[in-house]
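**Q** prediction below, plus the sequence it came from.
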Amino acid sequence: MATETLLALGLYLLLGRWLVGLTSSLRDPAFAALNIGAVYYFFYWNNEQRFPVKFQLVLNLIFVAYLFALYVQYLAMRRWSDQPGWQPWIAFFIPILFLIVIRYAPVKELAALVSPSLGRLIERRPDFTLNAVMVGFSYIAFRSSYLVLEVRNGVVPKPGLWQYFGFAIFLPTLSVGPISPYRMHHQGFVPSNKPEIPVGRAALRVLVGAVKNRFFGPLLNQLTYTGLLLDEHPHHLIDLPIAAVAYYLYLYCNFSGFCDIAIGSAGLMGIPVAENFANPLVARNLGDYWNRWHITLSHYMRDVVFSPLSKFLVRTFGPKNANHAIALTILVVFLLVGIWHGVGWNYAAFGVAHAAGLIAHHYYTIYLKKWLGRERFAAYNRNRAIHAVSVALTFSYVSACLFLFANDGESMARIFSMLRL
């Protein structure tokens, strides 16, 4: 099966590179069809490892609904994205509304209303959720909504149907991102603006990502909460920080490794993709961390939520309260970041924990600038000892916050029940 998958991926990349290089009118529909077919093959066709064969009809129907949702998003973008006033926001929020439905719709209850036998079939699969089978829709929703803003602001021309599908369902960035904007994707299809992406460098990027994702990730996972603590045996308290650090490193290798593979694979086809990581392990504060970790999500939240909301709050409460307005905006942004990552109170708590750290750093920086003055503050930032301590504290805080990200309430209770002094 692994050999078959690798051969299919190789064929996908070769066909993709050939299609991207074409200049005929068939290029865009063929490229969209290639990605639609690839997504169906890799995530919906004969997926016995996740679901039994009897689920195939259900998966096929869900895939049709998946494509229909994308088509509705496309129609909304075409209709409203370049209209004046508030109308583009209709097109902007439609993908977000689809995402909310996919995340929170009571699938089992709705299936039982349609067909009792279908409801019983799904009831026997607790892992069956729309979010699990509508692969990558959270990334599609953010890319599609951001595309509306790109068109509204005149950054890119309004894409046609096949261009939209080739972008929205682009296989390398589908399931784990990055949330790369349409303007970068479109560059790969414009000969006069096409960036040079050496094949060797792209192939090396795929190899590096595979080593991080498939070798170092599983190795580190043996020391995470699941691999080390959730084994029904007592553990010394020291195992908790070990698991916290291991989980942070595991998540970095797993996530950044997958992004390396996505960026390298897209590069092999000649399509540029935005970078998503810039060595976040050496961040000196949480603001620096979010400029290095999941960069495309940070940029999306900055452009879509932080900038407009902070300006609105400053206008509302006045310039004298600008610092408090920024702090409130940070809380809203990271609460949304937490909720976007998953369903459950622990994800919201994860976002609030990061917001608390960022707000504390925000006020601490204001205090330092007033107390030290410009020159001494600059010297403070250049001090190597302070830099080293800042990096260590940031690394520790991020590791601690990820405890909320990695575990639901039941897992947290089990972990604490296993710890001994």
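**A** Sure, I can see it. Numbering: from 1, shown residues only.
**Q** from here on, contacts and neighbour counts on C-alpha atoms
**A** OK.
**Q** how far does the host helix or strand of Val314 sit from the chain's center?
**A** Under DSSP states H and E, the secondary-structure element containing Val314 is helix 307-317. Distance of helix 307-317 from its chain centroid, counting by CA atoms, centre = their mean, to the nearest Å, is 26 Å.
**Q** excluding chain neighbours, give the residue nearest to Trp290 in space.
**A** Taking CA to CA, 6 or more residues apart in numbering as the measure, Trp290 lies nearest to Ser298, with 6.3 Å between them; neighbours along the chain are not counted.
**Q** take a look at this one as well, against the first:
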Amino acid sequence: MTPYGSFTFFFILVILLAPTVILGLQGKRFHSYNMIISVLVLAIIFSSKLTGFIALIIFTVWQVLLIQGYISYRKKENSGWVFSFAVIASIFPLVISKLLPYFSQVNWISFLGISYLTFKGTQMIMETRDGLIKQNIPLPRLLYFILFFPTISSGPIDRYRRFDKDLKQELTGEEYKQFLYDGINKIFQGFLYKYIIGYSLNHFLIANLRFIAANHFQSHLFYMYSYSMYLFFDFAGYSCFAIGVSYIMGVKSPENFNLPFISRNMKDFWNRWHMSLSFWFRDYVYMRFVFWMTKKKWVKNRNVTSNLGYILLFLLMGFWHGLAIQYIIYGIYHAVLMVGYNTFEQWNKKHKWWPQNKFTEVFSILLTFHVVCFGFYIFSGHLIH
């Protein structure tokens, strides 16, 4: 069963989360019950695909052993080689799951949510290296973080320390009432986005654009904007569901979208679009690469180092979406945009060529919107095929 993919799924959630709501409104703790609920919901999600459920179990055991083992090691030693091995071992199942379809018809290692669970495990190893996680984590709490069902398939990607802080917070009945109110609002927003606006865009516009085959410029243009809007409302709607259910369970999962289509430039866009993923790549890929290059002093120019970091970041993001040509080109496209904007930004600081006023702000928003939509058009595969 697909998370948030049918009204049956929501009906099951209403039944299972009813005790959570009752306990929360009474100011009583409910996280132990929610851990059991996560296991039950995961069993329901994977009930139609036993191989996926088995892969999830094996993957989880693998990540837990790596995380707990590295935490124990880090208390005594701090070898860069051991850290690198732990990170590579953490992402290894994800890499195999991306490559296996090109060599076998059966992708036995893949399962729903493998990417986002990998991000969680890898970030914990990195934060342990940085000294942000110092103590062994109780096994039930670690499993609850990794297998937190509301966000398992497509995020948002939470951070362990923020998640753990929510679990330790004692909520009064009044405080939980606000959580419940915000959660229900988010879920209704999700229905509006995904099942009304998103569905309408896909069913009445995109699905009926047969005239694209005529190769008319205006038809491709119409598809580009329709698909971009659909992609946002469908994904943002899913994120609203995930965040809303998390709130009901007493966990404030991070926001994933913040009005991305009013971004003033590409940096601003990636601070607004799929924010948990953007910030993950920024913190654990880009910043580490820049720090490493600066420390090694291989490139003395900071702007060049920054641009190399953007190229690495967006190439990885493109490959993460898949090895299909449109995803790789999509990553290259955004790498070029970020390098171009970063170069222009640094140049403009010296020459003050681009003024800051209402006109330039509106122009920047419109330009960024069209550039972003063209990127989604590449992502859709229609430009390539």
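**A** The structure has been received and is ready for your questions. None of the values given here were measured: they were computed from a predicted structure.
**Q** mean deviation of the next helix or strand after the helix holding Val314 of structure 1 from structure 2?
**A** Heading C-terminal from helix 307-317 of structure 1, the first helix or strand you meet, by DSSP H and E, is helix 322-341. Here the mean offset of helix 322-341 of structure 1 against structure 2 after fitting is 0.9 Å, by mean CA distance after the TM-score superposition for structure 1.
**Q** next: stretch 357-368 of structure 1.
**A** Between stretch 357-368 of structure 1 and its aligned stretch in structure 2, the superposed structures give an average distance of 0.8 Å (mean CA distance after the TM-score superposition for structure 1).
**Q** in structure 2, what stretch matches that stretch?
**A** The alignment of stretch 357-368 of structure 1 onto structure 2 (TM-score structural alignment) covers residues 337-348.
**Q** next: stretch 63-76 of structure 1.
**A** Going by TM-score structural alignment: stretch 63-76 of structure 1 matches residues 53-66.
**Q** give the buried residues for the matching stretch.
**A** Of the residues in stretch 53-66 of structure 2, 53, 55-56, 59-60, 63-64, 66 count as buried by neighbour count, 16 or more other CA atoms under 10 Å.
**Q** I'd guessed the residue nearest to Trp290 of structure 1 sits against Asn291; true?
**A** Yes - proximity of Ser298 of structure 1 to Asn291 meets the contact threshold set by CA atoms under 8 Å, at 6.8 Å.
**Q** who's in contact with the residue nearest the centre of structure 2?
**A** Among the residues of structure 2, the smallest C-alpha distance to the mean C-alpha position (CA atoms, centre = their mean) belongs to Leu277, namely 3.7 Å. Taking CA atoms under 8 Å, 6 or more residues apart in numbering as the contact definition, Leu277 of structure 2 lies against 156-157.
**Q** what about Ala236 of structure 2, neighbour count?
**A** If you count neighbours by other CA atoms under 10 Å, Ala236 of structure 2 ends up with 23.
**Q** any idea how far it lies from Ile197 of structure 2?
**A** Going from Ala236 of structure 2 to Ile197 of structure 2 by CA to CA, to the nearest Å gives 11 Å.
**Q** intersection of neighbour lists for the two?
**A** With contacts taken as CA under 8 Å, 6+ apart, not a single residue reaches both Ala236 of structure 2 and Ile197.
**Q** list the buried residues for stretch 334-351 of structure 2?
**A** By 16+ other CA under 10 Å, the buried positions in stretch 334-351 of structure 2 come out as 334-339, 341-342.
**Q** typo on my end, it should be stretch 132-149 of structure 2
**A** Judged by neighbour count using 16+ other CA under 10 Å, the buried positions of stretch 132-149 of structure 2 are 133, 141-149.
**Q** how about a markdown table for those residues, with distance to Phe222 of structure 2 and secondary structure added?
**A** As requested, these are exported to a markdown table (distance: CA to CA, whole Å; DSSP: H, G, I helix; E, B strand; the rest coil):
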| residue | distance to Phe222 of structure 2 | secondary structure |
| --- | --- | --- |
| Ile133 | 49 | coil |
| Arg141 | 48 | helix |
| Leu142 | 46 | helix |
| Leu143 | 45 | helix |
| Tyr144 | 44 | helix |
| Phe145 | 42 | helix |
| Ile146 | 40 | helix |
| Leu147 | 40 | coil |
| Phe148 | 39 | coil |
| Phe149 | 37 | helix |
